[in-house]
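Enquirer: only the shape, not the letters, is given here:
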């Protein structure tokens, strides 16, 4: 009978792999220096998730009545450029607020997963990147405070730094991936929802104010 702990270990072994420092000698008495790298299987899963979020979800939203494909494409491009500020564009295009929020969050998630996939692939193919990860993570683990609480900085970080900066930072220091993605999406959703609320309010208030 396989216990839950054993089952988790099996799943982890299928999705992650231990990478030894490229320059480490084969001395059996030497403590191994390295880090955990997502396996090719996990990279495929994350890449598929990115495609689903960036392609499939927008394609489904196009099927909704009153939603134009060119407006969705404009909002996708705006999300990639101005990130959590993109709901302003969606509201200006006349898209329903719910559609705007779902689309920008889906695009943000897709970009995060895509960045992780590309960085993991670069790590797997480049010894220089492996050197860099070992160097950074050895120094990161020296700070217990940063190691324990640093990941929570991703929530405000998504508001300040955005989608193109936070995932590489989280990847570089090796924060637990599922929790990092969750925290980044929480930060992005809060920022996007706030922007959407302000933009929707202005659209409702400005016509009445100007007519007055």
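Expert: Thanks, I have the structure now. Everything quoted here is computed from the prediction, not taken from an experiment.
Enquirer: okay, CA-based contacts and neighbour counts for the rest of this
Expert: Noted.
Enquirer: quick check: residue 173 vs residue 181, distance?
Expert: Separation of residue 173 from residue 181 (C-alpha to C-alpha, to the nearest Å): 14 Å.
Enquirer: my bad, should have said residue 14
Expert: Taking C-alpha to C-alpha, one finds residue 14 at 20 Å from residue 181.
Enquirer: count of residues packed around residue 65?
Expert: Around residue 65 there are 7 other residues, counting by other C-alpha atoms under 10 Å.
Enquirer: looks to me like residue 206 is in a strand.
Expert: No: with DSSP: H, G, I helix; E, B strand; the rest coil as the criterion, residue 206 is located in helix rather than a strand.
Enquirer: before we move on, back to that, more crowded one of residue 14 and residue 181?
Expert: Comparing residue 14 with residue 181 by other C-alpha under 10 Å, the one with more neighbours is residue 181, at 21 against 14.
Enquirer: try this one next to it:
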């Protein structure tokens, strides 16, 4: 690869990482600054969100954070992960000829199948619930779905999972810790 192309790739990867950090880490820290939420608990939820996604909700609630704050932190974290991954894959797809050829073939397949073209993106909801964002972002990118639309559908599955997890956790804590 030529030196000019390498620097372009590195700049784009740095921009993708910066977008991820801004949305997934810095935005969740706003309540710490403005509402006096504990920094350690917030950082714990962010870190756990990167690892187990909506499964981090019980951790935040156990640390004494409000369900609304836990919801906000995990929504930001999930959105940042999706956007960062999508940008990284976009960079690879636009700078690597073999990957670009692979993408063209998969886009042709998804356009040739009416059911995949029309309803395929809806499969991101159960994929998010069962597998997570680390699967949804690459699949969205490979099948050529627009980033904003894929993010919206992915986040729909995430919101459902997160709300159910928060409600069940609060109920469990209510029973175990009256």
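Expert: Cool, got the structure. In this text, all values refer to a predicted model and were calculated from it rather than measured experimentally.
Enquirer: drop the TM-score for these two in here.
Expert: Between these two chains, after superposing, the TM-score reads 0.86 (TM-score structural alignment, normalised by the length of the second structure); 167 aligned residues with a C-alpha RMSD of 2.0 Å.
Enquirer: so what's residue 133 of the first structure up against?
Expert: 35, 172-173 (C-alpha atoms under 8 Å, 6 or more residues apart in numbering).
Enquirer: now for residue 181 of the first structure: which residues touch it?
Expert: Residue 181 of the first structure neighbours (C-alpha under 8 Å, 6+ apart): 109, 112, 167.
Enquirer: could you rerun that using 10 Å?
Expert: By C-alpha atoms under 10 Å, 6 or more residues apart in numbering, the contact list for residue 181 of the first structure reads 109, 112-113, 116, 154-155, 166-167, 170, 175, 187.
Enquirer: and it, what's its match in the second structure?
Expert: Under the alignment (TM-score structural alignment), residue 181 of the first structure maps onto residue 151 of the second structure.
Enquirer: where's its match relative to residue 11 of the second structure, distance?
Expert: Residue 151 of the second structure is 23 Å from residue 11 of the second structure, by C-alpha to C-alpha.
Enquirer: one more: residue 23 of the second structure?
Expert: 18 Å.
Enquirer: neighbour-wise, which of these two wins?
Expert: residue 23 (22 against 13).
Enquirer: nearest spatial neighbour of that one, chain-adjacent residues omitted?
Expert: Excluding the flanking residues, the one nearest residue 23 of the second structure by C-alpha to C-alpha, 6 or more residues apart in numbering is residue 80, at 4.7 Å.
Enquirer: I'd say residue 155 of the first structure and residue 182 touch.
Expert: Yes: if you go by C-alpha atoms under 10 Å, residue 155 of the first structure and residue 182 touch, sitting 9.2 Å apart.
Enquirer: okay, and the counterpart of the residue nearest to residue 23 of the second structure in the first structure sits in which element?
Expert: Aligning on TM-score structural alignment places residue 80 of the second structure opposite residue 110 in the first structure. Following DSSP states H and E, one finds residue 110 of the first structure within helix 97-125.
Enquirer: pull up the aligned stretch in the second structure for stretch 152-168 of the first structure.
Expert: Using TM-score structural alignment, stretch 152-168 of the first structure pairs with 122-138 in the second structure.
Enquirer: the strands in the second structure, which residues?
Expert: Counting by DSSP state E, one finds no strands in the second structure.
Enquirer: ok, the spatially closest residue to residue 114 of the first structure that is not a sequence neighbour - contacts?
Expert: In space, residue 114 of the first structure comes closest to residue 50 once its chain neighbours are excluded; the distance is 5.5 Å by C-alpha to C-alpha, 6+ apart. Each residue near residue 50 of the first structure by C-alpha under 10 Å, 6+ apart is listed here: 44, 56, 106-117.
Enquirer: now with 7 Å, please.
Expert: Counting by C-alpha atoms under 7 Å, 6 or more residues apart in numbering, residue 50 of the first structure touches 110-111, 113-114.
Enquirer: how much space separates the aligned partner of residue 80 of the first structure in the second structure from residue 176 of the second structure?
Expert: In the second structure, the residue paired with residue 80 of the first structure according to TM-score structural alignment is residue 50. Distance of residue 50 of the second structure to residue 176 of the second structure, computed by C-alpha to C-alpha: 27 Å.
Enquirer: the closest residue to residue 42 of the second structure other than its chain neighbours: neighbour count?
Expert: Once flanking residues are discounted, residue 42 of the second structure sits nearest to residue 29: 7.1 Å by C-alpha to C-alpha, 6+ apart. Residue 29 of the second structure has 20 neighbours, counted by other C-alpha under 10 Å.
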